[in-house]
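>>> What follows is a predicted protein model with its sequence.
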Amino acid sequence: MSSTALKPPDARTGAFIPVHKRKRHKHNLAGYSFLAPWLIGLFSFTLLPMAYSAYLSMTKFDLLTPPQWTGLANFKMLLQDERYLQSVKVTLIYVVTSVPLKLAAALLVAMALNRGLKALGFYRSVFYLPSLLGASVAVSVMWRQIFSQQGLLNDFLGLFGIQGADWIGDPRYAMWTLVLLSAWQFGTPMLIFLAGLKQLPQDLYEAAALDGAGPVRMFFKITLPLLSPMVFFNLVLETINAFQTFTPAYVVSGGLGGPIDSTLLYTLYLYLKGFGSMQMGYASAMAWVLFAVIGLFTALYFWSARRWVNYAD
């Protein structure tokens, strides 16, 4: 006779169920009970809104009247909208300039902090503080006060007899104020790089120094290859964040993407169409295009990672 403990037969099938399986079912039930709040939030606040947004992207909807089905008309209109194409151009410029600049600043500061400075915790906190504040309205207002024509930067330049430009009102410079704001908030990738630098084996640097390698060669032959997983991680996260940038463009540009749409980021134009012009169906179509573009960039990063990301065995 089997030594496995059995419970009474199941009322539906008449089969005997081992006790260990009954305990496993109880454990699974307990696990799902703890996951229930998260699962409810996932379906209620993420999946269902996404499904409804996908439906709205194929309708004409102004928030006041019922949606009217239009099929792919919204997506076709995107290609004929000059401001939309301008927002795509501006956003791509912002992403390809702000992300590399931010990561370069983060890595440079991380390498400086990794040289055994005293009061390392203090410096780390100081450099991380801008990222802790985030792209908030307060930070954006401060940035506008610094770079406006009558702002602090021009007041400082005036002390040396230099007449500053209208950094925000001139389309030649307006975008670069947003890029500079993004690069200034390099604290999060800096901490990730700093953690990676502290894990690098020092014997490799000692061997390279004995072979006559200089600091530049050590950086490109040792530091950068060994840090490539951190570079990849930061690159993916910062690219996604750059595509979703909204608050700085809205506050610094005055909410309209000026001057001459030079700061009309994609998410800002999406907001203007959805809540400014009450074209929620059109805005939903824009949102799904953005979702697809971010997914495409992420997929390209993962595809290319096999060629340049080195994981230690």
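All right, it came through fine. In this text the structure is predicted, and so the values were computed from the model without any measurement.
>>> alpha carbons only for contacts and neighbour counts from here, please
Fine.
>>> Look at residue 163 and tell me its secondary structure.
Here residue 163 is recorded as coil under DSSP: H, G, I helix; E, B strand; the rest coil.
>>> Same question for stretch 70-80: list its buried residues.
Within stretch 70-80, the residues scored as buried using 16 or more other Cα atoms under 10 Å are 73, 74, 75, 78.
>>> residue contacts, the last one?
Read it as residue 78. Residue 78 is in contact with 84, 85, 286, counting by Cα atoms under 8 Å, 6 or more residues apart in numbering.
>>> moving C-terminal of the lengthiest helix in the chain, what's the next helix or strand?
Taking DSSP state H as the assignment, the helix of the chain that covers the most residues is helix 82-113. For helix 82-113, the following helix or strand on the C-terminal side (DSSP states H and E) is helix 120-133.
>>> who touches that following helix?
Counting by Cα under 8 Å, 6+ apart, 113, 139, 184, 185, 186, 187, 188, 190, 191 sit against helix 120-133.
>>> sorry, back to before: pull out the buried members of the contacts of residue 78.
The buried subset of those - by 16+ other Cα under 10 Å - is 84, 286.
>>> before we move on, the earlier item: just flag the most distant two among the contacts of helix 120-133.
By the measure Cα to Cα, 113 and 139 form the most distant pair in the contacts of helix 120-133, at 25.1 Å.
>>> dropping in the other structure now:
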Amino acid sequence: MTRPAMTGQERTAWLFTGPVLAIILAVLVLPVTLALALSLTDYSIYALADWDNVKFVGLGNFAELLRTALFWRALANTALFAVLGVPMAIGASLGAALLLHDATVRWKPLWRVALFVPYVTSVVATAVVWRFLLNTRFGLINYALGWLGLPPADWLGDPHASIPAILLFVTWKIFGYNMIVFTAALSAVPQDLMEAARLDGASRWGRFRHVTLPAIGPTLLLASVMSVAGFLQIFAEPYVMTLGGPAQSTVTVLYFMFDEGFKWWNLGQASAVAMILFVLILAITFVETRIGKRNAWL
């Protein structure tokens, strides 16, 4: 059976989508495929000089990771960052969006720009600034605690305080993006439904729970998926602020992968870590999407 010739509309569609698909193939599919291939070898610094030094090890890198205590510590730290950070980031973003959506708030454009600016600034530069703010001896945060009569905290030197300190910084850094997304979603909430709920005597919380939340449900799902993926890929913040310390309390999976690949030059094992993280993010995204679609309010 002969395939019918493409119409002019189909050719136009391929003309516009072809370059985009080629870029996706070059920057996403090809690197992931190469990383998968490297994860099945013992590729190291010796292979850079001679490819004959590369040996196929199959799942050996993955088995070695399962026997590495630091990998499990990094995985636990990353999970803690995600479990604590995602609700903080989404809660702060949605709260700020609701406040800026209030008709009584003045200078809304100024507030939106001010809250969005941290998201577009350099993470390394802002991390350095926050490292000074959290300094035990002369940091402004401990100075404020002293002014309130509270003792200073060793924010970046205490294993129990380092993760909350970094979470505070990351939440401040990224919540502006979701705030803008939530602001757009709130603007699309049907006002006739809000007015009908108000006339029926619904409280502010009732209107939010039964009108606003169902309307922004898809946006909330998108924000949660993006936030989980972001927190699972935390690297620059602990690298700049704590170097993975104290006592390896802020070593993340991406930090562990960086050390394996570019400190110890175990590029095969680093690729195995990347594949595990890739599968983990993919699985969590799939579960979140399924749960979100089954929820009645989404």
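Thanks, I have it. From a predicted model like this one, the values you see are computed outputs, not experimental measurements.
>>> Need the TM-score from the superposition.
The TM-score (TM-score structural alignment, normalised by the length of the second structure) is 0.89; 288 aligned residues with a Cα RMSD of 2.3 Å.
>>> Show me the two of the buried residues of stretch 70-80 of the first structure that sit farthest apart.
Largest separation among the buried residues of stretch 70-80 of the first structure by Cα to Cα: 73 and 78, giving 8.8 Å.
>>> how far does stretch 143-150 of the first structure sit from the chain's center?
Put simply, stretch 143-150 of the first structure sits 26 Å off its chain's centre (Cα atoms, centre = their mean, to the nearest Å).
>>> what does stretch 22-36 of the first structure give?
In terms of Cα atoms, centre = their mean, the centre of stretch 22-36 of the first structure is found 35 Å from the chain centre.
>>> cool, and stretch 77-90 of the first structure?
For stretch 77-90 of the first structure, the distance to the chain centre is 22 Å (Cα atoms, centre = their mean).
>>> looking at the second structure, where would I find the counterpart of that stretch?
Mapping stretch 77-90 of the first structure onto the second structure (TM-score structural alignment) gives residues 64-77.
>>> Might one say that residue 105 of the second structure is in contact with residue 97?
No. Counting by Cα atoms under 8 Å, residue 105 of the second structure sits too far from residue 97 to count as a contact (11.4 Å).
>>> Neighbour count for those two, which is higher?
Remark: of residue 105 of the second structure and residue 97, residue 97 carries more neighbours, 22 against 10, as counted by other Cα atoms under 10 Å.
>>> Map residue 266 of the second structure onto the first structure.
Residue 266 of the second structure maps onto residue 279 in the first structure, by TM-score structural alignment.
>>> Kindly report the same for residue 224 of the second structure.
With TM-score structural alignment as the criterion, residue 224 of the second structure lines up with residue 235 in the first structure.
>>> go on, residue 206 of the second structure?
Matched to the first structure by TM-score structural alignment, residue 206 of the second structure sits across from residue 217.
>>> cool, and residue 289 of the second structure?
So, by TM-score structural alignment, residue 289 of the second structure is matched to residue 302.
>>> Run a quick neighbour tally on residue 248 of the second structure.
With other Cα under 10 Å as criterion, residue 248 of the second structure counts 15.
>>> how near is it to residue 271 of the second structure?
21 Å (Cα to Cα, to the nearest Å).
>>> what about the closest residue in space to residue 41 of the second structure that isn't next to it in sequence, distance to residue 39 of the second structure?
Distances taken as Cα to Cα, 6 or more residues apart in numbering place residue 56 nearest to residue 41 of the second structure, at 4.4 Å, with adjacent residues excluded. According to Cα to Cα, residue 56 of the second structure and residue 39 of the second structure sit 9 Å apart.
>>> Give me the three-state assignment for the residue nearest the centre of the second structure.
Central residue of the second structure (Cα atoms, centre = their mean): residue 230, 1.0 Å from the mean position. Following three-state DSSP, we place residue 230 of the second structure in the helix state.
>>> Contacts for stretch 208-218 of the first structure next, please.
The contact list for stretch 208-218 of the first structure (Cα under 8 Å, 6+ apart) reads residue 205.
>>> Just give me how far that stretch sits from the chain centre.
The answer for stretch 208-218 of the first structure is 35 Å, by Cα atoms, centre = their mean.
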